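Engineer: after the sequence you'll find the predicted model.
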Amino acid sequence: SLVYNLVFIPWFGFVVVPIMFAALIASLLFPMLATVLWYLLDIFLVPLSWSVRYAIGTWQPISAEWTFVIAVVSAVLVSRHVMPRYVWMFVCVIVVMTGLFPKQYNQTWRIDVLDVGHGLAVLVEKEGRVLLYDTGKAWQNGSIAEQVITPVLHRRGYSSVDTMILSHADNDHAGGRKVIEQYFSPKHKLSSQSFLHYQPCIAAEKWKWQGLNMEVLWPPKPVVRAYNPHSCVISLEDPSTGFKMLFTGDIEAISEWILLREPEKLRSDVMLVPHHGSKSSSNPKFINVVEPSLAIASTAKLNQWGMPAPEVVQAYTDSGVSWLDTGSDGQITILLDGNNWRFESKRRETIEPWYRQMLRNRVE
């Protein structure tokens, strides 16, 4: 950060900001000149855009606990002149010691369906380890892995991912693969596509992860290029409570019909809605066999594909299933504690600033 600040604060102060203000004024008086200035501004922002791509490697993950410790100690040191010396020293020692104690994990664990727009990224966090199902999309100068997944993991104090599963190779599901591999070094990697150093994600594969039963239900064999119908379908079960969740990727109707051959493996408390709620998936028979209490769709608000399709949402609600989608509800979290589980959505639990509400409601 020291190098970035030394270079880019003067760069912004003496180059970018003056050109930006000149372009704004010129837009009102001299439109042709404004066009040239905006073009120059784009050029002068290139070094910043280029450098930000490599900044992720210099970030140091700090947990929420240590963030609190640093904040309290800083506040005490700033105000140390107005309190006795032994008081502020005692407070600093106590607060720092709380950060040194290893985190004690209880029976509570969580599943987060992240708000990644059109795509999918799900974090399963249990007893200090993380499983990641899909990585969201990537584009020319960035990715969901950099902008969403990495900050979440760093905020929670994680510098590595235990297991990464790629449902299939489409960009909106596997676009952040290389970022996660580079910066979080997953110990175990699975995919229905034949990636180098990946285990094949094929039906009947079973393993234990942090006391949870994991089983692959689909596809029947790995492929050279995994498309929607080849998505890796995973059943997650907590044997101590019986809680089950179905991860479906982007499977379509034909895959759903074949999966119906083993209905007992499909029944789940929570399911990810296949293919973001597209009309090509979620046939009523499949929904009735899974029999979930909650269905979660990972979507973008007002997306160009019209997902989730209204008839798909209706099919779930007609079956008595509670419906949530990230496009409307934001990040959706399932919290599991003992024999109980509950869900929270980011936009229901927090009050957004007025300007975000306006943008979400398309008020300009």
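Structural biologist: Alright, I've got the coordinates.
Engineer: all contacts plus neighbour counts: C-alpha atoms, from now on.
Structural biologist: Fine.
Engineer: and the residue nearest to the spatial centre of the chain, what does it touch?
Structural biologist: The chain has Leu114 as the residue nearest its centroid, 3.5 Å off, counting by C-alpha atoms, centre = their mean. The contact partners of Leu114, by C-alpha atoms under 8 Å, 6 or more residues apart in numbering, come to Leu120, Ala121, Val122, Leu123, Val148, Ile149, Thr326, Gly330, Gln331, Ile332.
Engineer: mind listing the helices in the stretch 251-364 of the chain by residue range?
Structural biologist: Ranges of helices in the stretch 251-364 of the chain, per DSSP state H, counting those that start in this stretch, are 253-259, 263-266, 284-290, 310-318, 326-329, 346-349, 354-360.
Engineer: one more structure, for comparison:
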Amino acid sequence: MNRLGKWVPVLCLTLLLVGCDFEESGGAERDPGGESDWNHAEIVFYDVGQGDSTLLRDGETTILIDTGRHDDDRILSYLEEDEVGTIDLLVLTHPHADHIGNADVILDQYDVSEVWMSGEEHTSLTYERIVDAILESDADYEEPRAGDDTNIGQFQIEVVGPDQLTGNLNDGSIAMRVEVEGVKMLFTGDAEEDAEEQMLEQPERLQADIFHAGHHGSSTSNTAPFLDAVDPEVAIYSAGADNEYGHPHDEVVERIHEKGIDLFGTAEHGEVYVIIEDGEWELYTER
């Protein structure tokens, strides 16, 4: 099933930085197909408004990072239309409602093998609802820390934060570098400057081809030293159009552009879709 029809191909890179040309008016059919037809991995940065949700899968393994806002359940339709069956790993980066908002429904509707949370606690009803859903599910539960490594299917995951909890929910975000077919992606949730400084103590674990910009592109994150360490080819932010926070902040956009990093975001481009095959990756946008 192809719910988005034509996608616009905008960027093609390999690990050797070999470019390829696309017709800007062209497109590519996005069709998940059957598991037997998969010979690639894909990452979908869902357009869930002022919230976060990203899907990683390779036909056999499915990882979902965050589940969108508590007052916006479009992620449920996306997962259904993308024919997601089971979820091997559900990562809830931190307990704010714009990241964990639909986790309870997903735990109820899907067979989730494992859940990661930071261990930071919140007083919100959304957080309490999610904790109850985890307890009622059959999913394993972990609170990973910097230095933890694991493989889930083809995905190699290195946890780069948090080192320890401080009571700051944003800085306690689970941050991780995910590698598949030699392509590296960095996800840092809403980690802010203090957490970035902590992660910079091991800069060799930060370099990535694709960077999911921290905290929706906020100026409280995405510091110049951190971007230098990550040194990505592309940054992608998740934010709602005309959101009240002004994300992504102008100074971050300028900083990213000054460093020669291509920038895409859900507020402007809708869903952002990356396909990885044979060590090469291509980026498509919904609009």
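Structural biologist: Done, it's in. In this text, all values refer to a predicted model and were calculated from it rather than measured experimentally.
Engineer: can you calculate the TM-score here?
Structural biologist: The TM-score (TM-score structural alignment, normalised by the length of structure 2) is 0.79; 240 aligned residues with a C-alpha RMSD of 1.9 Å.
Engineer: one step back: lining up the contacts of Leu114 of structure 1 with structure 2, which overlap?
Structural biologist: Using both residues aligned by TM-score structural alignment, their matches' C-alpha atoms under 8 Å, structure 2 keeps these contacts from the contacts of Leu114 of structure 1: Leu120, Ala121, Val122, Leu123, Ile149, Thr326, Gly330, Gln331, Ile332.
Engineer: got a ChimeraX select line for the buried ones in these?
Structural biologist: Only the buried members of the kept ones among the contacts of Leu114 of structure 1 end up in this ChimeraX selection, burial being decided by 16 or more other C-alpha atoms under 10 Å:
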select :120,121,122,123,149,326,330,331,332
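Engineer: circling back: aligned to the residue nearest to the centre of structure 1, what sits in structure 2?
Structural biologist: Under the alignment defined by TM-score structural alignment, Leu114 of structure 1 is paired with Tyr46 of structure 2.
Engineer: go on, Gln104 of structure 1?
Structural biologist: Alignment note (TM-score structural alignment): Gln104 of structure 1 maps to Ser36 of structure 2.
Engineer: ditto for Asp337 of structure 1
Structural biologist: In structure 2, Asp337 of structure 1 lands on Glu277 (TM-score structural alignment).
Engineer: same question, Trp11 of structure 1
Structural biologist: In structure 2, no residue is paired with Trp11 of structure 1, using TM-score structural alignment.
Engineer: in which helix or strand would I find Trp11 of structure 1?
Structural biologist: Element membership of Trp11 of structure 1, judged by DSSP states H and E, is helix 2-11.
Engineer: now swap in Lys189 of structure 1 and tell me
Structural biologist: strand 188-191.
Engineer: how big is the offset of the helix or strand that that strand is followed by relative to structure 2?
Structural biologist: The helix or strand immediately downstream of strand 188-191 of structure 1 is strand 199-200, counting by DSSP H and E. In the superposition with structure 2, the average deviation recorded for strand 199-200 of structure 1 is 0.7 Å (mean C-alpha distance after the TM-score superposition for structure 1).
Engineer: which non-adjacent residue is nearest Asp262 of structure 2?
Structural biologist: Closest residue to Asp262 of structure 2 apart from its sequence neighbours, by C-alpha to C-alpha, 6 or more residues apart in numbering: Val234 at 4.6 Å.
Engineer: before we move on, the earlier item: tell me which of the kept ones among the contacts of Leu114 of structure 1 is nearest to Asp42 of structure 1?
Structural biologist: Of all those, Ile149 has the smallest distance to Asp42 of structure 1: 27.5 Å, by C-alpha to C-alpha.
Engineer: show me where the stretch 1-150 of structure 2 has helices.
Structural biologist: 74-81, 97-100, 103-109, 125-136.
Engineer: quick one: closest of those to Gln202 of structure 2.
Structural biologist: When the helices of the stretch 1-150 of structure 2 are compared by C-alpha to C-alpha, helix 97-100 sits nearest Gln202 of structure 2, at 26.2 Å.
Engineer: next, count neighbours for the counterpart of Gln314 of structure 1 in structure 2.
Structural biologist: Mapped onto structure 2 by TM-score structural alignment, Gln314 of structure 1 lines up with Glu254. Neighbourhood size, Glu254 of structure 2 [other C-alpha atoms under 10 Å]: 11.
Engineer: Leu324 of structure 1 touches Ala295, doesn't it?
Structural biologist: Yes - between Leu324 of structure 1 and Ala295 a contact is recorded at 6.4 Å, counting by C-alpha atoms under 8 Å.
Engineer: for Ile94 of structure 1, see how far away Leu77 of structure 1 is.
Structural biologist: 14 Å (C-alpha to C-alpha, to the nearest Å).
Engineer: sorry, that was for Gln147 of structure 1
Structural biologist: Taken as C-alpha to C-alpha, the span from Gln147 of structure 1 to Ile94 of structure 1 is 35 Å.
Engineer: just Leu29 of structure 1 next, same as before
Structural biologist: Computed with C-alpha to C-alpha, the distance linking Leu29 of structure 1 and Ile94 of structure 1 is 61 Å.
Engineer: now Val52 of structure 1
Structural biologist: Relative to Ile94 of structure 1, Val52 of structure 1 is positioned 37 Å away (C-alpha to C-alpha).
Engineer: mind telling me what Val290 of structure 1 corresponds to in structure 2?
Structural biologist: In structure 2, the residue matched to Val290 of structure 1 (TM-score structural alignment) is Val230.
Engineer: what's the match for Phe187 of structure 2 in structure 1?
Structural biologist: By TM-score structural alignment, Phe187 of structure 2 lines up with Phe247.
Engineer: now do the SS call for the closest residue in space to that match that isn't next to it in sequence.
Structural biologist: Nearest residue to Phe247 of structure 1, sequence neighbours excluded (C-alpha to C-alpha, 6+ apart): Ile234, at 5.0 Å. Counting by DSSP: H, G, I helix; E, B strand; the rest coil, the backbone at Ile234 of structure 1 sits in strand.
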